[in-house]
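Enquirer: sharing a model prediction with you, sequence too.
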Amino acid sequence: MTSARRRWAGLVFISIAVALIIVDSTIVNVAIPSIVRDLDITSTQVQWVQESYTLVFAALLLVFGTLADRYGRRRILLNGVAFFATASVFAALAPSGNLLIGARIIQGIGGAMALPTTLSLINATFRGRERGIAFAVWGSTIGGMVAVGPLLGGWLTTYYSWRWAFGINVPLAVAIVIGVLLCVPESKDSGQPRRIDIVGAVLSVIASASLVFGLIEGRSYGWWLVAADNKPVFGNWAWPFALSPIPMAFAVTLLSGSAFIWWGIQRQRAGRTTLLAFALFAIPSFRNGNVAAMIVSLGEFGIILSLPLWLQNVIGYDALQTGLVLLALAIGSFAASGLSSVALAKISPVAIVRIGIVAEIIGVAGLGLVISSSATWLTIIPFLFVYGFGVGLATAQLTGVVLKDVPVEQSGQGSGTASTARQIGSALGIAILGTILFTSVGSSLNYRLSDDSAALSASARSQIVDTVVLSAGGAIPGLAAKDPQVGAAAREAFSDGTRYSAFAASGFLVLGLLATLRLSGRTGDEAAEPSPEEQRSR
């Protein structure tokens, strides 16, 4: 096999590794209703099943990006895939919600080892126009897998069990390990070995964990004061204060985040290595691109949490039908990948990013407009396609813009930083949009039931609201069977929550579009080479 063919074959297996990591962050969504029934988990645990994976993933990306530069990018990738597959076995066998969340945490560690190394391997292996194409393949894989995951999960859940949504990772991991060993050369920093910033790593984990904890648990524990009848309990210890733990969690986020930045800057000034690539933020494309990527990620994938719950519990689709509806997103993303490679010859990557984000805004806002308890797949699919088309355009090219001026020897740390920005945005998106979803469902249902001609008592109304919210909508079909009027109110309320979640996501995407205005439209090569006018003036 020639070196060129080996390089492109290696990209295939790197893309499969990306697919493995991304699929597992989305494959669970359509399986959640089945998991709720089998393991009897609450709506807060539903968020944690998703969030625990994303949170650990985001917190450790920087650590493993640095380790990859030092010890070998291919080595860290292979270890991450093996670690991920092992954790998937534990997830597939989990007998309770808490143990499933624990397995997801372990999966997050494996994912954090694998994802940044895929980016840095591409950055180290490809050059020029080939690198742009490789990044397009990488980004389109992410966009496509966001929807292929639910389809695969729906098929496995409907015809086998939700546990196979995790078990499928094992044979994929074996294929990745073999392919990477055969086709991907080792790559690492040839300079002096660098020490790992342990203090920075601990501070980053504390900051991200406390922030997401506060966002998810705020509606349960109280945003400021604890409800007298709902004292938080951690293990065997009950919270003794009137002040909720949530503002304290946010205070920890502020303190640890500030300490992380201060510590990193001090280490950089002393000439020591830092967990976050502070020096790289002097590069405009890296700095502005990461800001844009984080904001875009807030709205980009959070909506995928609420849609499967709404499609199954309100519209009445099974897991496979839900996956088929979400397939429109994957088709849109794959269509965009082919177009972006052609468009790169005519317009700048930044222009493609902006077009992609505009398409995402149209798609997500459109979903918010058509979502109702009487909606059908015919009204949903067109907007999902447009949304997926935007993801396919924006994701790959935004990644390329962020890393285009990063030195190869720092590609692991740079890609780790870029991936961290995305994952922090994604984690915040899931936490914020999930909170908007369930809070809105509770408020809307309480209002609808209070206007109900059945004249339910306050306690009965509260019990129904709690049942719907805690079950993440899973109780709606049962309520409808017992009392069609209450069931109709619950379906409308869950549709309201899903709609508000979609509008919030589109709002984040608008902010992300505004953030791209600070990005240069020129490529790194164009920026480095003087224009003909400049050459004549010399």
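Expert: That came through, no problem. Numbers count the residues shown, from 1 in each chain.
Enquirer: use CA for all of it now, contacts and neighbours both
Expert: OK.
Enquirer: give me the nearest residue to residue 303, chain neighbours excluded.
Expert: residue 502 (6.0 Å; CA to CA, 6 or more residues apart in numbering).
Enquirer: element containing the one you found, please.
Expert: Element membership of residue 502 [criterion: DSSP states H and E] is helix 484-515.
Enquirer: try residue 305
Expert: helix 303-310.
Enquirer: how far does that helix sit from the chain's center?
Expert: Averaging C-alpha positions (CA atoms, centre = their mean, to the nearest Å) puts helix 303-310 13 Å from its chain's average.
Enquirer: got the angle for that helix vs helix 484-515?
Expert: Orientation check (axes from the mean of the first three to the mean of the last three CA atoms, to 10 degrees): helix 303-310 against helix 484-515 gives 170 degrees.
Enquirer: let's bring in a second model and compare:
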Amino acid sequence: MTDHAAKGTGRRRWFGLFFISLGVALIIVDSTIVNVAIPSIIDDIGLTSSGAQWVQEIYTLVFAALLLVWGRLADQWGRRRLFIIGVVIFAGSSVLAATSGTGTLLILARAVQGIGGSMMLPTSLSLLNAGFRGKERGIAFAFWGATIGGMAALGPLLGGWLTTSFSWRWAFGINIPLGLLVIVGMLLYVAESKDEHARAGTDIPGAVLAAVGFGGLVFGLIEGRNFGWIRATGDFSAFGWTWPWSVSASAVAGTVGVAALVTFVLVERGRNIRGDAAMLDLSLFTIPSFRNGNIAAAIVSLGEFGVIFSLPLWLQSVTGYSAFETGLALLPLAVGSFAASGVSATIGQRFTPVTLVRMGIALEIVGIAGFGLLLRTESGWLTTTPLLFVYGIGVGLATAQLTGVVLVDVPVERSGQGSGTQSTARQVGSALGIAILGTILFTTLGSRLDDALQAMGQLPDVARLKFVDAVKDSAGAIIPSLRADPATAPVAEAARNAFTDAARASALSAAAFLVVGMLASLSLGGHKHDIPRHASDEEATADVVAPDSHPLHAASD
């Protein structure tokens, strides 16, 4: 493999890291910023409730479906080239989103944004894996991880500010100048790299099966609560067409997704054996750090979703915070995440990456479990700030270092495949987190509120169930208006208590999954990435990235 990284030496690589991370920040912010802009979008262009859901979900579905596809093609076509193409597509579709006059156009724009974003995320990782060595790679991944964690928290703040002070259209319009800045920076400071010995040809069956498989699986996991896990319990519609069968759309999509993934593995196995171009080199899973690291990453992502999912809803519904105030309340998470990147270089001198992963997961557990134990209806920023800060430090450590652990033994020429696989594992884990923790949150909310209203004994059954459904269906958004009306204030108070109990249950469940993730990380010890961090740069570089030292290279030679 010829890695054209010579151009990316010295300061140029660190400038390049900034622009790569800025590109990643765009796609992470975009996945969260829309949540706070949706009410304004509904008012402005008359978006239906079904359309609003698709504006939020289509980006995630397309993004998850294509991660593995673009990760592989980046190795063939050039990682910088594919990243820049992704930025162009992302920024161009942001123009369409910002100028959309109908829900259909906005949904289409969001789908195209998902295509661009799915090009950028795995390619960003493979660029870092190819461009940095030894301890510098750990620092680069730490900065990348802090960007992921920090931008997830800053998204609602930025979205609330832009929507309130200007227009919801600027929630998309801001991507345009920043996207142009990323493109210029990438051309100036990031070296091109690709697998010079990649097999010729394109694995079209593998690409189609991967897209259908992961897209169907993620849709089934995310939408099961809305449309039913087996039997249809909600109306699924898209572009004027309504799902006509009694079996739920999510169950069908999930089943098709699983079947497609099984077929994908069989097809890829055959192509690997024959020596044909393949979307996924299955021999990567013979690398213990890669195999076990992906399992741990999926489980940790499942647990990490706990706070990001339930806390913004709780802050707005129970405490009455505005969208902008909610963003401010989440700011300590971003501060903690960025702080972790600042200290990781220092503490990385004393601890191995796997140890830092476990430290990060432990801090995440402390932060999330703290919400499960301490959250009350009268809680405010004094309660949430320290817990979010601790949790943010944990995310900053765990996300970056776990990514580095997963990719450290992957040959550089296969960085795209490795990055796409680990990004997909995280995305599937997040979707599973949405399914499980969302179900826990809203099931607990409905059950506790129903019990509380029954105990009040003042409402007939029909009215009681109507209030319960209204609170659940609005994800608690109706609580402030119920509280403002003296006639329904007692119902609102019961709903606030029920929502707080539900948020605590969801947080404790997320903490439990993170404990499982911690246990999964125990399988990560004893590999090359456990080199002592006080080793010299030359020793670390040789041990981590020497291409001829790995069995996969020997096999390919």
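Expert: Perfect, I can see it now. As the structure is a computational prediction, the values presented were derived from the model and not from experiment.
Enquirer: so the helix holding residue 502 of structure 1 aligns onto which residues of structure 2?
Expert: Mapped onto structure 2 using TM-score structural alignment, helix 484-515 of structure 1 spans residues 489-520.
Enquirer: over to stretch 336-348 of structure 1?
Expert: Using TM-score structural alignment, stretch 336-348 of structure 1 lines up with residues 340-352 of structure 2.
Enquirer: mind listing the strands for structure 1?
Expert: Ranges of strands in structure 1, per DSSP state E, are 233-234, 237-238.
Enquirer: pull the residues that contact the first one.
Expert: Applying CA atoms under 8 Å, 6 or more residues apart in numbering, the contact partners of strand 233-234 of structure 1 are residue 239.
Enquirer: repeat for stretch 269-286 of structure 1
Expert: 62-63, 66, 194-197, 200-201, 264-265, 267-268, 287, 401-406, 413-414, 417, 519-520.
Enquirer: just the ones in helices from these, please.
Expert: 62-63, 66, 200-201, 264-265, 267-268, 287, 401-403, 413-414, 417 (DSSP state H).
Enquirer: would you point out the most distant pair within these?
Expert: Greatest spatial distance in these: 267 and 401, 27.2 Å, computed using CA to CA.
Enquirer: ok, those two, which is more surrounded?
Expert: Taking neighbours as other CA atoms under 10 Å, residue 267 of structure 1 and residue 401 compare with residue 401 leading, 27 against 16.
Enquirer: for the residue nearest the centre of structure 2, give me its contacts.
Expert: Relative to the mean C-alpha position of structure 2, the nearest C-alpha, by CA atoms, centre = their mean, is the one of residue 427, at 5.6 Å. Residue 427 of structure 2 sits next to 64, 298, 301 when contact means CA under 8 Å, 6+ apart.
Enquirer: likewise residue 123 of structure 1?
Expert: By CA under 8 Å, 6+ apart, the residues touching residue 123 of structure 1 are 131, 403, 408, 411.
Enquirer: now do the helices in the stretch 301-450 of structure 2.
Expert: 323-347, 353-374, 381-407, 415-456 (DSSP state H, counting those that start in this stretch).
Enquirer: the last one vs structure 1 - mean distance after superposition?
Expert: This means helix 415-456 of structure 2. Compared with structure 1 after fitting, helix 415-456 of structure 2 deviates on average by 2.2 Å (mean CA distance after the TM-score superposition for structure 1).
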